[in-house]
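Colleague: sequence? don't have it. structure:
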């Protein structure tokens, strides 16, 4: 595993560079201090030579020998500044030295020191002057080139060392910067990929610890975001599934009444296809009441539900209750609405059926009650006697019997419509059902001199409630008797077709018009109302047959032609 670098390493390298510069500064200070100390020691040595020469009182020749032995320049200056002796130059060629700094100090203080360039030797010298008892100055000097050369040589070596350390520090810094920049480039590219939505991209950084931690944090964040996006996506799919599975039509519109979102139910109701976004709502919903409610809702007013009538092409008229509510607000202003279209067609139809039912029941009961009331009043007032009174009593009895039949049929319908009531199902003999049905209808048929023929395949059985099936067949046979003329024949055929038992009742009556075929199974619906009441029908027989067929998961159908009679077919699963 590669060694990871941290910012502390960068600080160490920086501190090393600063230390190198500090060492160089210290070395430079040491050199300068050494040079200063060396000059001080040299001054002391020259002073010792001057003292010796003052005490020794040597001749010029001896002075030359002494100067050569110690690499010195010896100069003797008189009180007037003229040179009486010089190791290197002829005294006559030298100018007056009275105003030289070291000479002035020697005459004034007894000693004098100076470091300066010699006008005659053309190089820098260290001078040490000493006043003698004879009021002359002995000056001893030596060149500083040796000290200076050594100092320059040391400084050159030190400069090379410093440059080498500086170069090494720069290379180290460049390496670290490049390494850090590469890590930053990787992290930058990773951030760019994340901004594009590519959360599967991962950053691998082996470098400064902080960048490694940052890359691991970014990778962990990307994984968490992927999981959250996946959860949001699943939630979105679930929402869309629920949204599109709802039976109510739902649409989201903006303040310009443009469709932003709609579910399958809404599309199916109004377009039979997918509705494109940004489509104006008016293109599909034409109701002024709906438009008015939408305008109120967008102004913040309470919009009451309204009713919408839709007439789909090739289908029956449908009714919808439209409710609306704001779903987004910005600074108190409603910017969108959700509209819910609830199908109330069945409710409307049931309401219509209920009204018709109440009206029909009222009418069916009112007629016999009126008759009963009228004849009863005559009898109470003793306005009829003998045979006439007996006749009135028979009319009252017939009307009471008619009312009793209506009530019994209504109770039977209520019982059949009760979903909580359990109907016992068992294997039933078809032959027995037909025999019992004929037994109950023979008297009615004989009164109209009618013949009932039956043809039943032997040993047929079906699964059902025998009592209800007999009731259904009785109703169909009585209906055939009711709407057939005297002396006609009614045919009953029972056969097995594709695991279905078909009970067919065919009459030779007046037939049913095509426009009445769809309604004959409704309660109290009569094709010939006068004949039905005259014969004592309740108008509920075929409706009872339809309910019995539904309970057995069967079906009731009719084929009829005017003047040719009708054929009712009751289909019951085997």
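Modeller: That came through fine. Quick caveat, the model's predicted, so the values are computed rather than measured.

Colleague: alpha carbons only for contacts and neighbour counts from here, please
Modeller: OK.

Colleague: What are the boundaries of the helices in this protein?
Modeller: 7-56, 60-70, 101-109, 145-195, 209-245, 264-270, 288-298, 345-380, 386-417, 430-447, 466-482, 529-535, 541-551 (DSSP state H).

Colleague: So for residue 281, which of the ones you listed sits nearest?
Modeller: With Cα to Cα as the criterion, residue 281 lies closest to helix 288-298 of these, at 9.4 Å.

Colleague: hmm, back to that, now render the helices of the chain as TSV, adding distance to residue 500 and mean neighbour count.
Modeller: Putting the helices of the chain into TSV (distance: least, Cα to Cα, whole Å; neighbours: other Cα atoms under 10 Å) gives the following:
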stretch	distance to residue 500	mean neighbour count
helix 7-56	89	15
helix 60-70	149	14
helix 101-109	148	19
helix 145-195	66	15
helix 209-245	35	15
helix 264-270	35	20
helix 288-298	49	17
helix 345-380	30	14
helix 386-417	22	16
helix 430-447	12	16
helix 466-482	14	22
helix 529-535	32	12
helix 541-551	12	21
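
Colleague: And here is the other one:
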């Protein structure tokens, strides 16, 4: 940057010097011509005054005029006859004048001043003529050293030179200041730009005032924006890296040439030693599974998403994976690579198998009571119906067993349905209306156990929901409270509206639930008091069904309970469900 400054300063000074030289030539010529003209006019005026005294033949006046003119002009003045004889002269001894100052006076025929040069002297001659007759009466001459005659012009030249020099110094000083003011911000801006180019986005330059500082101001704005963008990019990279490394599924990124660029932690944990040196290698050379290679090839060829479930042998295990392969496209739609995501669904497969086994086992267990029913019926048909007491006993047992089996089968069907998925028929429903209907249904049972039901509703309890499913939820919860509340107890049911939700709660004075059992009460066939549940006709599936139905309505369920003091079940429903229910 100093070279740049010197070049600019040199160019600027050369330009100024050229302008000054051109200006000096023009002004010098003009001054020379003007001074010469003024000098001739001055000489002619003085000589004309002397000539007037000579024409009037006034010797005293002539000598006085000659002396005054000599003093004013600084040269020797002479009055000559027409033949060239000196008739009068100034009394100064400054300049010696020969007896015959000039020859050839016949040349001065005109009436204007004539200038000649004699060695280092200048001679100015003016003819003196009679104003009446016009005849020549003599000459008035000024003999002046050339140095004296040009002294005025030299003084002007000296003053001009001094003025030009002072002007040049001032302009040079101002130019350097101006250049510093202009070049220094550019130098600092250039230095800052170099730092930014090196990646130092914290670099800043001083912001000068005025127009010269616009570049520095803009550069600082650029630096701040670059720093902000860099921090944002680094933050996004960190978040993306954290997300990729900590996601529960294995992820592998392959570029457009087939090279592996990213392998996340979950992927390494799944495949263990196979992934230590995969990064930077071709996918088909290091990945050992043919099924995955085919998925990658199909994604490269078709450039579309592919999803497939595969079973891969990992060491001594066989694991189930839901493999999702998607192309990575740029803004122009050009393939930049593909991303593979491995969801380990081994546990889900096991759970699915357990569910299937569970249903099969339950169905198998149903054979025993059905066989018992069949045996009692055969006994009655074989003649036992003749004894009224035995017949009534057998029929009562058969009725209770068939009723319990019917409830069990119905609950199993409901639970299986909600687990496998079903569609909710969403519409505006009033929870208070549904709860009141359920209370009417269970009022007889409550009266038999002498249980008091207290019900209250606050606000508008309209929500979007499936009325039959919600009715099933409330029946199970209130019926459970009746089953687990001893004779003479109390059940409190509340409905309350808030800004965006409706809350339902049912509290009882029953046996309560142990703290460690609260988390298990929504499991299938789990009973807090198995003997009491069986005696009351419970199947152990009611709360599991309630949980699934509440979650299907995007609601929440909370439980508070103390052994011996009772339990409170609270359901929270949103008024408006913005999610489109397709399958649950």
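Modeller: Perfect, thanks for sending it. The model shown is predicted, which means the values in this text are computed figures rather than measured ones.

Colleague: care to give me the TM-score?
Modeller: Scored against TM-score structural alignment, normalised by the length of structure 1, the superposed chains reach a TM-score of 0.50; 376 aligned residues with a Cα RMSD of 5.6 Å.

Colleague: Export the helices of structure 1 as JSON lines, with columns for distance to residue 203 of structure 1.
Modeller: As requested, those are arranged in JSON lines below (distance: least, Cα to Cα, whole Å):
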{"stretch": "helix 7-56", "distance to residue 203 of structure 1": "20"}
{"stretch": "helix 60-70", "distance to residue 203 of structure 1": "77"}
{"stretch": "helix 101-109", "distance to residue 203 of structure 1": "77"}
{"stretch": "helix 145-195", "distance to residue 203 of structure 1": "6"}
{"stretch": "helix 209-245", "distance to residue 203 of structure 1": "6"}
{"stretch": "helix 264-270", "distance to residue 203 of structure 1": "43"}
{"stretch": "helix 288-298", "distance to residue 203 of structure 1": "49"}
{"stretch": "helix 345-380", "distance to residue 203 of structure 1": "61"}
{"stretch": "helix 386-417", "distance to residue 203 of structure 1": "70"}
{"stretch": "helix 430-447", "distance to residue 203 of structure 1": "81"}
{"stretch": "helix 466-482", "distance to residue 203 of structure 1": "78"}
{"stretch": "helix 529-535", "distance to residue 203 of structure 1": "88"}
{"stretch": "helix 541-551", "distance to residue 203 of structure 1": "68"}
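
Colleague: Give me the residue at the spatial middle of structure 2.
Modeller: Nearest to the geometric centre of structure 2 sits residue 229, at 5.8 Å (Cα atoms, centre = their mean).

Colleague: for it, what are its contacts?
Modeller: Applying Cα atoms under 8 Å, 6 or more residues apart in numbering, we find residue 229 of structure 2 in contact with no residue.

Colleague: pull the longest strand from structure 1.
Modeller: Ranked by residue count and defined by DSSP state E, the top strand of structure 1 is strand 318-330.

Colleague: Same question for that one: list its buried residues.
Modeller: By neighbour count on 16 or more other Cα atoms under 10 Å, the buried set for strand 318-330 of structure 1 is 318, 319, 320, 321, 322, 323, 324, 325, 326.

Colleague: And stretch 173-191 of structure 2, how far out from the chain middle?
Modeller: Relative to its chain's centre, stretch 173-191 of structure 2 lies at 34 Å (Cα atoms, centre = their mean, to the nearest Å).

Colleague: try stretch 169-179 of structure 2
Modeller: Using Cα atoms, centre = their mean, the offset of stretch 169-179 of structure 2 from its chain centre is 44 Å.

Colleague: post-alignment, that stretch versus structure 1, mean distance?
Modeller: On superposition with structure 1, the mean distance recorded for stretch 169-179 of structure 2 (mean Cα distance after the TM-score superposition for structure 1) is 2.6 Å.

Colleague: what's next to that stretch, contact-wise?
Modeller: 5, 8, 9, 12, 13.

Colleague: Spatially, which residue comes closest to the second one, not counting chain neighbours?
Modeller: Counting by Cα to Cα, 6 or more residues apart in numbering, residue 179 is the residue found nearest to residue 8 of structure 2 once chain neighbours are left out, at 8.0 Å.

Colleague: Translate the one you found into the numbering of structure 1.
Modeller: Alignment note: residue 179 of structure 2 maps to residue 177 in structure 1; criterion TM-score structural alignment.

Colleague: now do residue 194 of structure 2
Modeller: Aligned by TM-score structural alignment, residue 194 of structure 2 pairs with residue 192 of structure 1.

Colleague: Now do the longest strand of structure 1: which elements does it pack against?
Modeller: In terms of contacts (3 or more Cα pairs under 8 Å, 6 or more residues apart in numbering; DSSP states H and E), strand 318-330 of structure 1 is packed against helix 288-298, strand 306-310, strand 333-343, helix 345-380.

Colleague: Reformat these as TSV; add distance to residue 559 of structure 1.
Modeller: Formatted as TSV, the entries for these read as follows, by distance: least, Cα to Cα, whole Å:
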stretch	distance to residue 559 of structure 1
helix 288-298	44
strand 306-310	32
strand 333-343	32
helix 345-380	25
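
Colleague: Any idea which of those gets closest to residue 112 of structure 1?
Modeller: So among these, strand 333-343 is nearest, using Cα to Cα, at 101.2 Å.

Colleague: Strand 306-310 and the closest one, what's the angle between them?
Modeller: 60 degrees (axes from the mean of the first three to the mean of the last three Cα atoms, to 10 degrees).

Colleague: okay, now residue 122 of structure 2: neighbour count?
Modeller: Neighbourhood size, residue 122 of structure 2 [other Cα atoms under 10 Å]: 19.

Colleague: Need the counterpart of it in structure 1.
Modeller: Residue correspondence to structure 1 (TM-score structural alignment): residue 122 of structure 2 is matched to residue 124.

Colleague: Which residue, other than its chain neighbours, is closest to its match?
Modeller: Per Cα to Cα, 6+ apart, closest to residue 124 of structure 1 is residue 117, 3.9 Å.

Colleague: contacting residues for the one you found?
Modeller: Per Cα under 8 Å, 6+ apart, neighbours of residue 117 of structure 1: 123, 124, 125.

Colleague: The longest strand of structure 1 vs structure 2 - mean distance after superposition?
Modeller: With mean Cα distance after the TM-score superposition for structure 1, strand 318-330 of structure 1 departs from structure 2 by a mean of 2.5 Å once superposed.

Colleague: So which of the buried residues of strand 318-330 of structure 1 is the closest to residue 495 of structure 1?
Modeller: For those, the minimum distance to residue 495 of structure 1 (Cα to Cα) is 39.5 Å, reached by residue 318.

Colleague: distance of the closest one from residue 312 of structure 1?
Modeller: Using Cα to Cα, to the nearest Å, residue 318 of structure 1 is found at 8 Å from residue 312 of structure 1.
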